[in-house]
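**Q** Whatever this is, show me its structure:
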Amino acid sequence: MHIDPRDDSASLYRTLTGLVVPRPIGWISTRSEDGVDNLAPYSFFNAVSVDPPILMFSPVDRPDGLSDTTVNVRETEAFVVNLVTHEFAEAMNQTSAELPSTESEFDHADLERAPSERVDPPRVAGVAAAFECELYDIIDVGSNSVVLGEAVSIHVRDDITTDGKVDTSKLEIVGRLAGGAYDWTTDRFEMERPD
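**A** Sure, this is the predicted structure:
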């Protein structure tokens, strides 16, 4: 099969999300200028740079305008990336519901807020890790906004560390596949990098 992206725009999203797998999920919390806490999952998410520590996520713009997350980040220049582990998978799914901007997904999914140290938006209480970010840049790419944030404070639960370092063997991070399919990091293997 050969796909020409110029001729297959109707199903290109399905093709990309079906082949670029698994994708980590950035569970992004923001606060509107009116004080409403927003929480939404984005599987177009990743780390971009170490120095400075930059994370990115990329919301798809809605037909009627920008997502609440994008609007909030543009207005307040702050967000939090919460990691989604197995125990938070169902709550994360609940926060993908399209709610009016006056309603909070934290309340919709019955999630507790935890205060952040350096930014205004709250973290999701109990998550394995969260990155408080200040806006670094927003780049408009087609129908998406690529949001870049500099991590200014990082929270890591002690039970996912060994000798003061993050231990990925203690994490069951949820990844997005396609459609309603997800996976998590439990089946691991190691390889030595060649010299």
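
**Q** From now on I want contacts and neighbour counts done on CA atoms only, so please keep to that.
**A** Noted.

**Q** Show me the strands in the protein, by range?
**A** Under the criterion DSSP state E, the chain contains strands at 23-24, 26-31, 37-42, 45-49, 54-57, 78-83, 113-114, 123-124, 129-141, 144-156, 161-162, 165-166, 174-176, 182-184.

**Q** mind putting those in CSV, mean neighbour count and distance to residue 12 included?
**A** Compiled in CSV, these are given as follows (neighbours: other CA atoms under 10 Å; distance: least, CA to CA, whole Å):
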stretch, mean neighbour count, distance to residue 12
strand 23-24, 21, 17
strand 26-31, 26, 22
strand 37-42, 25, 18
strand 45-49, 16, 18
strand 54-57, 22, 19
strand 78-83, 26, 27
strand 113-114, 14, 36
strand 123-124, 28, 33
strand 129-141, 19, 15
strand 144-156, 19, 14
strand 161-162, 14, 39
strand 165-166, 13, 36
strand 174-176, 22, 17
strand 182-184, 16, 19
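
**Q** can you put those strands in JSON lines and add distance to residue 192?
**A** What follows is the strands of the chain, written out as JSON lines (distance: least, CA to CA, whole Å):
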{"stretch": "strand 23-24", "distance to residue 192": "23"}
{"stretch": "strand 26-31", "distance to residue 192": "29"}
{"stretch": "strand 37-42", "distance to residue 192": "31"}
{"stretch": "strand 45-49", "distance to residue 192": "23"}
{"stretch": "strand 54-57", "distance to residue 192": "27"}
{"stretch": "strand 78-83", "distance to residue 192": "27"}
{"stretch": "strand 113-114", "distance to residue 192": "39"}
{"stretch": "strand 123-124", "distance to residue 192": "36"}
{"stretch": "strand 129-141", "distance to residue 192": "27"}
{"stretch": "strand 144-156", "distance to residue 192": "27"}
{"stretch": "strand 161-162", "distance to residue 192": "21"}
{"stretch": "strand 165-166", "distance to residue 192": "19"}
{"stretch": "strand 174-176", "distance to residue 192": "24"}
{"stretch": "strand 182-184", "distance to residue 192": "23"}
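
**Q** Please provide the structure for the following sequence as well, for comparison with the first:
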Amino acid sequence: MRFDMNKLSGQERYKVLASSIVPRPIAWITSISTDGVRNAAPFSFFNMMGNSPPTVAIGLMPQAGHLKDTAANILATGEFVINLVDEPNAEAMNLTCIDAPADIDEIELAGLSVEPSDTVAPPRISTAPVSMECRMLSSVVTGPLQTIVIGQVNMVHIRDEFVLDAQRCYVDTQRLGLVARMHGNGGYLRLGDYFQIDRPTWKEYTENKADRPKLSPL
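**A** Reported below is the predicted structural model:
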């Protein structure tokens, strides 16, 4: 089946992409408006883009014909915090999806516990297993009020119980218990069925032809 994206409506394009590109990590973003109103909202068009400098990208879509509060805040101030979401925080994260007026503090609405950040004005969610303090490097307008924000991560907070070896930067990733976004209005996925395939090297590949696994034909 072919889906010609140039012939589909925006909602149809969203359904095709969001149902296929899964699971998606969730950036639970805290930000502050120029008027000092705090905001918290989750975004699943998000990922790491590099390490020198440490870079993340977030896709911010419009809501009801205008910029979402998070997008407006980041574009105005250049500062935000990405909090990762574990299962105990899932209900609170979902509440911050609400289409509240711009003067509503979702942090207070959801009863979130926050702590001051070290390098940016927006607070971090203290119950999140991981929080990343970010400053905007650039933004790219990809459509009407649709923006990609590229940010540099300046400080990362990881709860102590999830750090295996701080000097070697070893994190117990599976114990973080993160949830990811799936398809549909309320589809999420727990971190679960893990498997590992070691990355090959050309030297090993060429030297161990006899031990090379047989690949099934397509």
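
**Q** that older thread, nearest to residue 6 of the first structure, out of the strands of the first structure?
**A** Nearest to residue 6 of the first structure among the strands of the first structure is strand 129-141; the distance by CA to CA comes to 16.1 Å.

**Q** Report all helices and strands that that closest one contacts.
**A** strand 78-83, strand 144-156 (3 or more CA pairs under 8 Å, 6 or more residues apart in numbering; DSSP states H and E).

**Q** Spatially central residue in the first structure, please.
**A** Centrality entry for the first structure: nearest residue to the mean C-alpha point is residue 26, 1.1 Å, by CA atoms, centre = their mean.

**Q** Residue 38 of the first structure touches residue 106, doesn't it?
**A** Yes - the pair residue 38 of the first structure / residue 106 is scored as a contact, 7.0 Å apart, by CA atoms under 8 Å.

**Q** Residue 205 of the second structure: how many residues sit nearby?
**A** Residues lying near residue 205 of the second structure (other CA atoms under 10 Å) number 12.

**Q** separation between it and residue 196 of the second structure?
**A** 18 Å (CA to CA, to the nearest Å).

**Q** same deal with residue 6 of the second structure?
**A** 38 Å.

**Q** And for residue 89 of the second structure?
**A** 27 Å.

**Q** show me the contacts for residue 94 of the second structure.
**A** Shown in contact with residue 94 of the second structure (CA atoms under 8 Å, 6 or more residues apart in numbering): residue 42.

**Q** I meant to write residue 116 of the first structure there.
**A** So residue 116 of the first structure contacts 122-123, 132 (CA under 8 Å, 6+ apart).

**Q** okay, those residues in CSV with distance to residue 176 of the first structure next?
**A** Compiled in CSV, these are given as follows (distance: CA to CA, whole Å):
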residue, distance to residue 176 of the first structure
122, 24
123, 21
132, 22
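
**Q** can I assume residue 183 of the first structure is in contact with residue 172?
**A** No - under the criterion of CA under 8 Å, residue 183 of the first structure makes no contact with residue 172, lying 9.2 Å away.

**Q** Relative to residue 2 of the first structure, which of the strands of the first structure is closest?
**A** By CA to CA (comparing all of the strands of the first structure), the closest turns out to be strand 23-24, at 23.1 Å.
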